[in-house]
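Undergrad: I would like the atomic coordinates for the input below:
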Amino acid sequence: MILEACYFLVWLVVLSLAADRFVFGASVLAKNIGVSPMIIGLTIVAMGSSAPEIMVAATASFNGGTDTAVGNAIGSNITNIALVLGITALLKPLSIASSTLKKEMPLLLAVSLLAVYFLADYELIRLEGIILIVLFFVVIGALAWMSIHVEKGDPLQPEAESEIPSGVSTSKAVSWLIIGMILLPLSAYFMVQSAEIIARHFGLSELVIGLTIIAIGTSLPELAACVAGVLKGEDDLALGNIIGSNIFNILAVLAMPGLIAPGVIDANAATRDSYVMIGLTVLLLVFSFNIRGSRRINRVEGGCLIACFFGYQYLLFS
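TA: So this is what the prediction gives:
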């Protein structure tokens, strides 16, 4: 089992690196053909941060692991808010100045509520998967529109621009894009295989393995990006990565089991986990835009989020 855990970690690292190279190649290619850095930041980079979850959910769904895929989508959102954002705020309080993020947060709440509604009957059908993936492309278009019509002086704009690599040739960008596209599904497949073996050994359900080991693993790139962002003073970009990733986790990741392996799901996903996700999403909005009018997530609030994460883990394993 130790060897299997090592395999899991190796493929997790490969998955994370593949996602990073995929985003790098896609971002550089988009910039070289004249796409605005703001559009790249709000769409390609945000979508790329959800690439590990999308690949894992698709792989699990093809293997009949609908609950693993559903757990990955919900668990990644819980982990992103409670653990990733909590750790980030503990390191350095996040100041929120971007009006673009203010528009994205209600969108995150709306798609999260839609997910709760779809899961409420303990079933995810193909029509719901189609609706989610259609909304995914609609949201991509909406984010692109928002990036074009961004308010003057929005701090998210220079932060997004500084993150796009410069001076990289198109051929090199295409090479990394292709490498990322090959390694993402390959590493996702082997990581899911290892996770399922570990889950069976410890007697864990498919849902719990998706909510925990896989969700935490696929959220590590977001943690690295957020910590790097706040240390460079790019607070809005760090929070924007979390919001964008969570939106795409609902629309693209949760769509995978609906499209590939529709059917009955573990009831706990509907009666427990989806409500934890909604509660944390509401808490994120309250912390970000509180009644005092300040736009800041401080260390106390970061500590509260981390406490919520460990409380949830205790709930899962008790």
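
Undergrad: make it CA atoms for all contacts and neighbour counts henceforth
TA: Fine.

Undergrad: contacting residues around the closest residue to Thr66 other than its chain neighbours?
TA: Nearest residue to Thr66 in three dimensions, chain neighbours excluded: Pro257, at 5.4 Å (C-alpha to C-alpha, 6 or more residues apart in numbering). Neighbour list for Pro257: Ala57, Ala58, Ser61, Thr66, Ala69, Val70, Leu124, Gly129 [criterion: C-alpha atoms under 8 Å, 6 or more residues apart in numbering].

Undergrad: what about the second one, distance to Ala228?
TA: Right, the one you point to is Ala58. 29 Å (C-alpha to C-alpha, to the nearest Å).

Undergrad: same question, His201
TA: Relative to Ala228, and taking C-alpha to C-alpha, His201 is found at 36 Å.

Undergrad: go on, Thr212?
TA: Per C-alpha to C-alpha, Thr212 is found 24 Å from Ala228.

Undergrad: Just want to know which of those two has more residues nearby.
TA: A direct count of neighbours by other C-alpha atoms under 10 Å for Thr212 and Ala228 places Thr212 higher, at 18 against 15.

Undergrad: Let me see the contact set for the nearest residue to the more buried one once chain neighbours are set aside.
TA: Leaving aside its sequence neighbours, Thr212 sits nearest to Gly75 (C-alpha to C-alpha, 6+ apart; 6.6 Å). The contact partners of Gly75, by C-alpha under 8 Å, 6+ apart, come to Gly210, Leu211, Thr212, Ala215, Ile216, Asp273, Met277.

Undergrad: now the other sequence, so there's something to compare against:
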Amino acid sequence: MLELGGVLIGLVLLFFGGNWLVEGASRLARSLGISPLVVGLTVVALGTSAPELLVSLSAALSGSSDIAVGNVVGSNIANIGLILGISGLIYPISVHVDLLKREIPIMLMASVVAVIMFQDGQIGRLDGIILVAGLIAFISFMVVSALRDRRIQPDPVEEQRLHPVNVNRTTEMLRFALGLIVLAVGAQITVGNATQLARSLGVSELVIGITLISIGTSLPELVTSIIAALSKNSDIAIGNVVGSNIFNLLAILGITAVARPINVSPQIAGGEALMMLGFSFLLLPFVINRVLGRRESMIFLAAYVVFTIYAVTIAG
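TA: Reported below is the predicted structural model:
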């Protein structure tokens, strides 16, 4: 099917465009003397969410609200059910106490707020401003906490690597701009072909948004978490997922709603959004035990399979 090929091409462009944007922005920021810690918590975190942002923004501006919201909801569910499930099967995931005390409660709070906002049928500009304000507060909190908690100064050699003095800023600015352009083009191709694919298959745009597109835009998180699990850096795997879910809710929904209010169908508000909330709270009892083993990972994967079947057969 031509539409499916178009969606896949769009997702590939999103993947590479996001990588170029993050790499260019990170190296440029470091060459300007900005702390790698701050870069990681802001530029990189926002950059890895750029595919979801561009897709949701493009969908909202073109009137495809179900794709805009479904992308965010589906990505958050895929992050927990699919990505953590696969990562935990590769290597058991240990949960850092700071993640349990800080990021996970924030993710749960953001999920609850988003679901409440869904219930009146629209994420308006005021809702968007509230979410963006929450994003700014979250980033500020994380930067301050990280700077306060960092007790050991980095090795001079490592500091030199993280603050390259020989970076060609013009090259990095061009890389950043190219990444942004490729992202925008990829988003347009993805949304346009996804809409046509939904029509040709006789399914709703919501189904395409919460399955195919959400998995595609979550590829950076999937790759990062699998590499982290293979390297036995399991704290990175779960931190990546939790951070991505927070940014999806606060940054993507917030920025998109500020640009253009997003209509939320009763089906999303009463179905998929509540499932997203359920997946978020499903994480809680397992992380309290501080380890996500293979048994827990299989539960997550099974839950994601059930969700996908529901989305395709019932929601579609």
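
Undergrad: follow-up on the earlier one: just the element for the residue nearest to Thr212 of the first structure, please.
TA: Applying DSSP states H and E as the criterion places Gly75 of the first structure in helix 66-79.

Undergrad: buried ones in whichever helix or strand comes after that helix?
TA: Later in the chain than helix 66-79 of the first structure, the nearest helix or strand by DSSP H and E is helix 85-91. Residues Leu85, Gly86, Ile87, Thr88, Ala89, Leu90 are the ones in helix 85-91 of the first structure that count as buried (16 or more other C-alpha atoms under 10 Å).

Undergrad: mean per-residue distance, the helix holding Gly75 of the first structure to the second structure?
TA: Compared with the second structure after fitting, helix 66-79 of the first structure has a mean deviation of 0.9 Å; criterion: mean C-alpha distance after the TM-score superposition for the first structure.

Undergrad: Please apply the same query to stretch 11-31 of the first structure.
TA: Mean for stretch 11-31 of the first structure is 1.2 Å (mean C-alpha distance after the TM-score superposition for the first structure).

Undergrad: and that stretch, how far from the chain's centre?
TA: Stretch 11-31 of the first structure has its C-alpha centroid displaced from the chain centroid by 15 Å (C-alpha atoms, centre = their mean, to the nearest Å).

Undergrad: Same check on stretch 70-85 of the first structure?
TA: Stretch 70-85 of the first structure sits 7 Å away from the centroid of its parent chain (C-alpha atoms, centre = their mean).

Undergrad: Can you show me the strands along the stretch 101-250 of the first structure?
TA: For the stretch 101-250 of the first structure, applying DSSP state E, counting those that start in this stretch gives strands covering 123-124.

Undergrad: For Val7 of the second structure, I want the exact helix or strand it lies within.
TA: helix 2-31.

Undergrad: And the helix or strand that that helix is followed by against the first structure, how far off on average?
TA: Note on helix 2-31 of the second structure: by DSSP H and E, the next helix or strand toward the C-terminus is helix 36-39. Compared with the first structure after fitting, helix 36-39 of the second structure has a mean deviation of 2.3 Å; criterion: mean C-alpha distance after the TM-score superposition for the first structure.

Undergrad: tell me what helix 36-39 of the second structure is packed against?
TA: Under the contact criterion of 3 or more C-alpha pairs under 8 Å, 6 or more residues apart in numbering; DSSP states H and E, helix 36-39 of the second structure touches helix 2-31, helix 125-149.

Undergrad: List the buried residues of the longest one.
TA: In this case it means helix 2-31 of the second structure. Using 16+ other C-alpha under 10 Å as the test for burial, helix 2-31 of the second structure gives 3-4, 6-31.

Undergrad: Trace Ala60 of the second structure over to the first structure, please.
TA: Structural correspondence for Ala60 of the second structure with respect to the first structure (TM-score structural alignment): Ser61.

Undergrad: what about its match, distance to Pro262 of the first structure?
TA: Between Ser61 of the first structure and Pro262 of the first structure the computed distance is 9 Å (C-alpha to C-alpha).

Undergrad: Redo the buried residues of helix 85-91 of the first structure as TSV? Include distance to Lys102 of the first structure.
TA: Below are the buried residues of helix 85-91 of the first structure laid out as TSV (distance: C-alpha to C-alpha, whole Å):
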residue	distance to Lys102 of the first structure
Leu85	17
Gly86	19
Ile87	22
Thr88	19
Ala89	18
Leu90	22
